[in-house]
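Undergrad: A structural model of the following input is requested.
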Amino acid sequence: MKKNSLLIILLGLFLVACHNDYIPKPKAYLRLDYPEPKYQTTNNNLPFTFEKNTISKPLVIQKLNAPTESYGINLNYPSLKGTVFLTYKAIDQNEKNLKDFLHDAQKFTLEHTKMADEIPAYPYENPVHHVYGILSVVKGNVASPAQFYVTDSTEHFLTGSLYFESRPNYDSILPAAAYIQKDMRHLMETLKWK
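TA: Purely as a prediction, here's the structure:
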């Protein structure tokens, strides 16, 4: 009889314990801590200066073979496996090639519409330093999640595009892309033409 009583008590406890409502655990997100950005002004022989994040490597600069003064500049982020590719082109006063430069920069961003979920554009103007442009953030599984261009409309034109060393997967690269996009905005805000 004692055995049956003990069994009934244990069964009762089991049934009472099983009546609790199930509460699912919240989704877990990968926590990525990036260092607080520290900026330093670039010191180079380019026709402009800007502030870059100190976690990026020194600039890789290559003079391009083009009709006007042109440079290709790589701003590498090894820890994030990303690079901002900058292209500088001098505006030819005789040919007024600014229109072509603007068309090419906007066309490059619009080519991402096939794969993009959304492409918000953020205009930027700094009349004091004659810097005018647009930062476009491309949301979705695209090769370049951010591009920008800036110009003074008379002599200088600079474009920038962000790429990662991995296959485009928006969810995976989002934290790193957001971090570098802030640096791209800071680059635009601190750019000064020489």
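Undergrad: can we go C-alpha only for contacts and neighbour counts from here?
TA: Will do.
Undergrad: what ranges do the strands span in the chain?
TA: For the chain, applying DSSP state E gives strands covering 39-41, 48-49, 51-53, 60-63, 70-77, 82-90, 116-118, 121-126, 131-137, 139-140, 146-151, 156-164, 192-193.
Undergrad: hey, which of these is tucked in deepest?
TA: Most buried of the strands of the chain, by mean neighbour count (mean count of other CA atoms under 10 Å): strand 146-151, with a mean of 25.
Undergrad: what angle do that strand and strand 131-137 make?
TA: Here strand 146-151 runs at 170 degrees with respect to strand 131-137, directions being taken by axes from the mean of the first three to the mean of the last three CA atoms, to 10 degrees.
Undergrad: next, the structure of the following sequence, for comparison with the previous one:
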Amino acid sequence: MRNIFILIISLIFISCNEIVLPKPKAYLSLEYPKKEYKKLEISGPYTFEILKAAKVIDAKNYWLKIRYPKLKASLDITYRPVENNIKELLTEAEKLVFKHALKAEQITPKDFIDTNKRVFGSLYEITGNAASQIQFHITDSTTNFIKGSLSFYAKPNYDSILPAVAYIKEDILRLIETLEWKN
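TA: Just a heads-up that it's a prediction; the model follows:
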């Protein structure tokens, strides 16, 4: 019995010749392609610039889905004509934003006004584990109304998707800045 005990102890000391150290902290390393934009070519009543790497799905009624396949995200654009219902359209857009208030930590609005191009709107940045991290609406106040919503094809974990949100936010700002009404 004593020999077996000495053998087991000897094996433990012989087998443990490697020093165990804690693993170093890892940092998330995301690389995004350099931004190149192109003008959106659709037959709708509006146009703007989009990222060349994005995939555009043109749906009926001038609605769009702008996909970011590498980021597993999409920007959904809905268009509605203004027919003496601008107040209703604005109220509906804001209700959709504040629907995320339960999961959001903060909702930060930013207004846009370009009287020369007749582009008026608001962008809402939603921080926290909400289903949509950025929503916006743009109008010329008399004829056209666009609403956009950014979402990811994954369970929301804001800390993980924050770099991707910041990357796509630049594209959304570019969209708003380059928007032109065709009519």
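Undergrad: what's the TM-score for these two chains?
TA: Scored against TM-score structural alignment, normalised by the length of structure 2, the superposed chains reach a TM-score of 0.84; 161 aligned residues with a CA RMSD of 1.6 Å.
Undergrad: follow-up on the earlier one: okay, the strands of structure 1 in JSON lines with distance to residue 31 of structure 1 next?
TA: Shown next, in JSON lines, are the strands of structure 1 (distance: least, CA to CA, whole Å):
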{"stretch": "strand 39-41", "distance to residue 31 of structure 1": "24"}
{"stretch": "strand 48-49", "distance to residue 31 of structure 1": "34"}
{"stretch": "strand 51-53", "distance to residue 31 of structure 1": "21"}
{"stretch": "strand 60-63", "distance to residue 31 of structure 1": "31"}
{"stretch": "strand 70-77", "distance to residue 31 of structure 1": "19"}
{"stretch": "strand 82-90", "distance to residue 31 of structure 1": "19"}
{"stretch": "strand 116-118", "distance to residue 31 of structure 1": "24"}
{"stretch": "strand 121-126", "distance to residue 31 of structure 1": "27"}
{"stretch": "strand 131-137", "distance to residue 31 of structure 1": "22"}
{"stretch": "strand 139-140", "distance to residue 31 of structure 1": "20"}
{"stretch": "strand 146-151", "distance to residue 31 of structure 1": "22"}
{"stretch": "strand 156-164", "distance to residue 31 of structure 1": "19"}
{"stretch": "strand 192-193", "distance to residue 31 of structure 1": "36"}
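Undergrad: for residue 9 of structure 1, which of those is the nearest?
TA: Residue 9 of structure 1 sits nearest to strand 139-140 of all those, at 57.8 Å, using CA to CA.
Undergrad: mean distance between the closest one and structure 2 after superposition?
TA: Strand 139-140 of structure 1, aligned to structure 2 and superposed, deviates on average by 0.2 Å (mean CA distance after the TM-score superposition for structure 1).
Undergrad: so how far is that strand off the chain centroid?
TA: Relative to its chain's centre, strand 139-140 of structure 1 lies at 11 Å (CA atoms, centre = their mean, to the nearest Å).
Undergrad: with stretch 24-39 of structure 2 instead?
TA: From the chain centre to the centre of stretch 24-39 of structure 2 is a distance of 14 Å (CA atoms, centre = their mean).
Undergrad: likewise for stretch 155-173 of structure 1?
TA: Worked out by CA atoms, centre = their mean, stretch 155-173 of structure 1 lies 6 Å from the chain centre.
Undergrad: for it, measure first residue to last.
TA: 35 Å (CA to CA, to the nearest Å).
Undergrad: same question for stretch 123-139 of structure 2.
TA: Stretch 123-139 of structure 2 has an end-to-end distance of 12 Å (criterion: CA to CA).
Undergrad: got the contact list for that stretch?
TA: 90, 93, 97, 100-101, 103-112, 118-122, 145-152, 155-158, 165, 169, 176 (CA atoms under 8 Å, 6 or more residues apart in numbering).
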